[in-house]
Every structure is written in structure tokens, then in C-alpha cells.
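Peer 1: Starting from these lines, generate the structure:
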Amino acid sequence: MAERSPTRLVLSRRDRDAALFDLDGVLTDTARLHAAAWKTLFDEVLRRHAAATGAPFRPFDAIADYRAFVDGRPREDGVRSFLAARGIVLPEGTDSDPPEALTVAALARRKQALFLAALRREGVAPAPGAAALLAALRRAGIAAAVVSASRNGAEVLAAAGLERLVDLCLDGRDAAALGLPGKPAPDTFLEAARRLGGAPARCVVFEDAPAGVEAARRGGFGLIVGVDRDGQAAAMLRGAGAHAVIRTLAEVAVAA
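Peer 2: As a prediction, the model looks like this:
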């Protein structure tokens, strides 16, 4: 029998109207698939850049670079953010660019294809403690929402078997349709809180990305919880504004 994680955080309906969750790496195990897809994509770009310029090839770090530059951001923003950090600026391009084109639009689509292939190959599992926490929130009358930059949010949530435990899923496709800027802007979190009828000060946000933590801080959310799934990001999450840092959602309890 698996040992239960110690409780580090207790939520109560008296204090919280809603809980807002990032998806990949918080409610599901898909962050590793995203990181692997980004690594495949960026290493190919960096090799092409090194061959063309004579610069040394320095590969994408699937932990440090992923967290710092792409985690929690819309795909196009992730492309721009990481490549700018390496001194590479690409044209924006269009949706008609071929997959091999070195444009922001083509690379964003290529990353999506890599992620979907990995998703079909490996599947999705809920993160430790996710289903139990969502069920406990529902029993306590605390609404739950997924707020994700991923444009696959609804599909991933359903594949993990969590969709019936969530009151709202606002993902990257919804944000684009509404014209909402992605994290670290607070707009998607604020829209989710508005739809659930919760004041930001009475909502808790669970995020594993510094960009997402910053978005929650800028939105004035009352409790921001960083999820440090690999034990290497606590300082970064606190620096972005997390009030508390946990390793898994199994460390969270809900008061009756």
C-alpha cells in the first residue's frame, strides 16, 4: 500500500469560493510530454542554427529551460521566449508555412504535432492526489476550474478521466477566441474566477510554472500554491509569488 503524503495545506469553504488549476504537471502527468516535445523541436532548431552560423550547439534543457521559457505559456510565446534567450529571432510566419519552415507559426504547429503523437503513444494519467482533491472540493462546495495555456485542455482532461470533477475548463483555444492574453498576464485566471462567481481574493490557484504563478499574483488571488513536481523549482516558484510550495496535490486536504 502506497504511503500517503503528509498534509501541508488545508482548504475550507469558509475561506475559498473556488480552486483554479493549471493542467499539465498539476492535474495530469502531461508536462513531461510537453517538455519532451519542446526538446525535440528546439534541439533541431539549435542544430540548424549552429550549422548555419558556426555557433556551438547547446541543447534545450527539458527541466530548466522548459520551466523558465515555455511552461505555462501559449505555444507561440514559448517559441519566441526561448529562442530570444538564445539570441535567435525568427519571422512570425503564417498558418500556411510548411512544417520545416523556421518561423514562429511553423514551429508552434510542429510542437503541437509532436505533443499529440506522444499523447497517443503514451496516454494520460492524473497527477498524484488530483482526483481525490477534486472530489473533496466538490463535496465541500468549492468550485474547481482548469486554466491552461494548452489548446488541448479539454481533451487531456477527458483522457485523464477528470472532466466530471471540474466545473470549468478554460484552455488556450478559449483564450484565443476571447482575445485574452496568456500567462503571465492574469486575464485567463480572472475570467475563470468571474465565470465561477468567485472573487480572486477568495480563490486558490495551483500552478507549476513561474509564468502561471506570476499571473495569479498579478490577478490578486488570495492563495497561490506552487507545485514543485520534480523538487527543483521551489525557489523559482516562490520568487514568482507563490505563497506555499508543495510536491503533489496529495499534500492538500479539504475541511468538511
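Peer 1: From now on I want contacts and neighbour counts done on CA atoms only, so please keep to that.
Peer 2: Will do.
Peer 1: what number of residues lie near Leu178?
Peer 2: 11 (other Cα atoms under 10 Å).
Peer 1: now do the one 5 residues further on
Peer 2: Residue crowding around Lys183 was assessed by other Cα under 10 Å; the count is 25.
Peer 1: Leu170 too?
Peer 2: When neighbours are defined as other Cα under 10 Å, Leu170 has 22 of them.
Peer 1: Spatially, and excluding backbone neighbours, which residue is closest to it.
Peer 2: Excluding the flanking residues, the one nearest Leu170 by Cα to Cα, 6 or more residues apart in numbering is Val147, at 5.0 Å.
Peer 1: One more, so I can put them side by side:
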Amino acid sequence: MIQALIFDMDGTMVDSMPSHAESWLVLGQRHGIRIDLPELMRRTTGRTGLECIRILFERDMADAEALAYVHEKETIYRELFAPKFAEVQGFSAFAEAARARGLHIGVGTAGDKHNIAFAYANLKLRPLPTVAVGGDEGLPGKPEPAIFLEVARRLGVAPAHCIVFEDAPLGIEAARRAGMHAVGIGSGHSAEDLAGPHVLAYARNFTELTDNNFLERHHVAKL
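Peer 2: A predicted model of the protein is given here:
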């Protein structure tokens, strides 16, 4: 039986990926770096801030230097996204319905604690997830499974009893490596991009999952 749902944040819970992409371009302009944006997003979406910065600058650097760039980039992102903040359609209602069925809710994201707090402050979801593992906790980013496995550990749920909701191929692969089921959220990728033997469904948003009775088909309510 499925006991827990684990949500990626950017592009899954919140419709933030266009603002993230724009923030990379602004950062590159500030520091004289020409960016192939589709290639950068392909290589970095799901990776931690430190990993992304080292990919962008194409060199190793001390954590302190890389963290300064991460802070700069994520500050730009939050400034860009705040005026147009939006959740991925139907997310809050879906998560609340899952909680009402007795499912545990967790968040596993490459975003740092500041981006998590920013998303939580703007989401209408109540109550908020009690477990969130971010990319600034020293764990390797996706496609490594460490972030998702840590969410499951903190929730007290075996990986095989978890479903991961992800919008990025690296996250879908991380779920597979973690031994978890997955659902592809197509806010930015096709069903083919988010496919795998462990993938239970693909939907453009959570309203589609609700309309298709996803929770009813994959979970027996605890009465």
C-alpha cells in the first residue's frame, strides 16, 4: 500500500521553472557568461545549487565562493517569481485530498531553505508539509536518490511505499534509484521525457490527476 507522497518543488508544486531559467540568464549577464539555456537547464534541473554553479562556471571552486553565487542567483529568482507566483494547477487541493486519506506528505527538492520558505509562504496549502529535504543539506542532487531517501526516512516510510511526483528527467531517475514509484508532472517535459518502468502516470498538472481519480486508484483510504 502507498503510504507517502513525496513532491519535488520547482516545476512540480510551484510553476517556477520559467523564473529559474530567467534568473540563470540574469546571473550569466552579470558575470559575463554566455549561456546555452536549454542545455544548462537539461544538465542542472534537479541538481543542488553548488552543483549547478560549478556546471555554469565550468570549474571547481570552494564552497564559500559557490554559495555566494547560489545566493545571488536564488535572490534573483525569488524577485522575478514573487509578483507572478503560482502553484502548478491543482497542487494544493490534491495534496490536501491525499492528507485526508491518511497519506504522509513530504518534499524533496534541490532548492535551498530560502526557496522552500518562499514557496511555503506563498502556497495556499494548509497545513504545510512537515518534512522537507533541500539541496543545501549536504546531500548529492538528483539523479542521485539521497534527497528522496532522506524524506522517506524522516517520514518513517519504506521507499517502496512512496510515490514521487517530479517534473524533470533527473528527478524521475532519482525516484527509480530510490526504489520508489513516480508520477511525471508535465509542466515542462513530455511523457517520453518522464517515462520509466516505475512511473505510474503522467499528467500536465494535478487537476488532471484528480479528474482521473489517481488517489482512488492507487490508495485505499484509511477509515
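Peer 1: any idea how far Gly219 of the first structure is from His49 of the first structure?
Peer 2: 38 Å (Cα to Cα, to the nearest Å).
Peer 1: got it, and Thr28 of the first structure?
Peer 2: If you measure Thr28 of the first structure against His49 of the first structure using Cα to Cα, the figure is 34 Å.
Peer 1: out of those two, which sits in the more crowded spot?
Peer 2: Using other Cα under 10 Å, the more surrounded residue of Thr28 of the first structure and His49 is Thr28, with 23 against 16.
Peer 1: which one in the second structure is aligned with the more buried one?
Peer 2: The alignment partner of Thr28 of the first structure in the second structure, by TM-score structural alignment, is Val14.
Peer 1: For the aligned partner of Gly141 of the second structure in the first structure, pull up the helix or strand it's in.
Peer 2: Counting by TM-score structural alignment, Gly141 of the second structure lines up with Gly182 in the first structure. Here Gly182 of the first structure is covered by no helix or strand, with elements defined by DSSP states H and E.
Peer 1: For the nearest residue to the match of Thr28 of the first structure once chain neighbours are set aside, grab the count of nearby residues.
Peer 2: Closest residue to Val14 of the second structure in three dimensions, ignoring its sequence neighbours and counting by Cα to Cα, 6+ apart: Glu87, at 3.9 Å. Glu87 of the second structure is flanked by 21 other residues according to other Cα under 10 Å.
Peer 1: In the first structure, what sits opposite Glu87 of the second structure in the alignment?
Peer 2: So, by TM-score structural alignment, Glu87 of the second structure is matched to Pro126.
Peer 1: Let me know whether that match touches Gly25 as I believe.
Peer 2: No: using Cα atoms under 8 Å, Pro126 of the first structure is not in contact with Gly25, being 9.3 Å away.
Peer 1: For Gly196 of the first structure, which residues are in contact?
Peer 2: In this structure residue 196 of the first structure is Leu, not Gly. 18, 143, 168 (Cα atoms under 8 Å, 6 or more residues apart in numbering).
Peer 1: where's the aligned partner of the first one in the second structure relative to Glu192 of the second structure, distance?
Peer 2: The equivalent of Ala18 of the first structure in the second structure is Ala4 (alignment by TM-score structural alignment). With distances defined as Cα to Cα, the gap from Ala4 of the second structure to Glu192 of the second structure amounts to 25 Å.
Peer 1: Of the two, which one has the most company?
Peer 2: Higher neighbour count among Ala4 of the second structure and Glu192: Ala4, with 25 against 10, using other Cα under 10 Å.
Peer 1: show me what contacts that one?
Peer 2: Taking Cα under 8 Å, 6+ apart, we find Ala4 of the second structure in contact with 103-106, 152, 155, 157, 161-163.
Peer 1: Select only the buried ones of the residues you listed in ChimeraX?
Peer 2: Written as a ChimeraX command, the selection of buried residues from those, which uses 16 or more other Cα atoms under 10 Å, is:
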select :103,104,105,106,152,155,157,162,163
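Peer 1: which of the contacts of Ala4 of the second structure does the first structure keep?
Peer 2: Of the contacts of Ala4 of the second structure, the ones still in contact in the first structure (both residues aligned by TM-score structural alignment, their matches' Cα atoms under 8 Å) are 103-106, 152, 155, 157, 161-163.
Peer 1: among those residues, which are in strands?
Peer 2: 104-106, 162-163 (DSSP state E).
Peer 1: which parts of stretch 39-56 of the first structure are buried?
Peer 2: Neighbour-count burial for stretch 39-56 of the first structure, with 16+ other Cα under 10 Å as criterion, is recorded at 39-43, 45-47, 49.
Peer 1: and for Pro126 and Gly25 of the first structure, which residues touch both?
Peer 2: Going by Cα under 8 Å, 6+ apart, no residue sits against Pro126 of the first structure while also sitting against Gly25.
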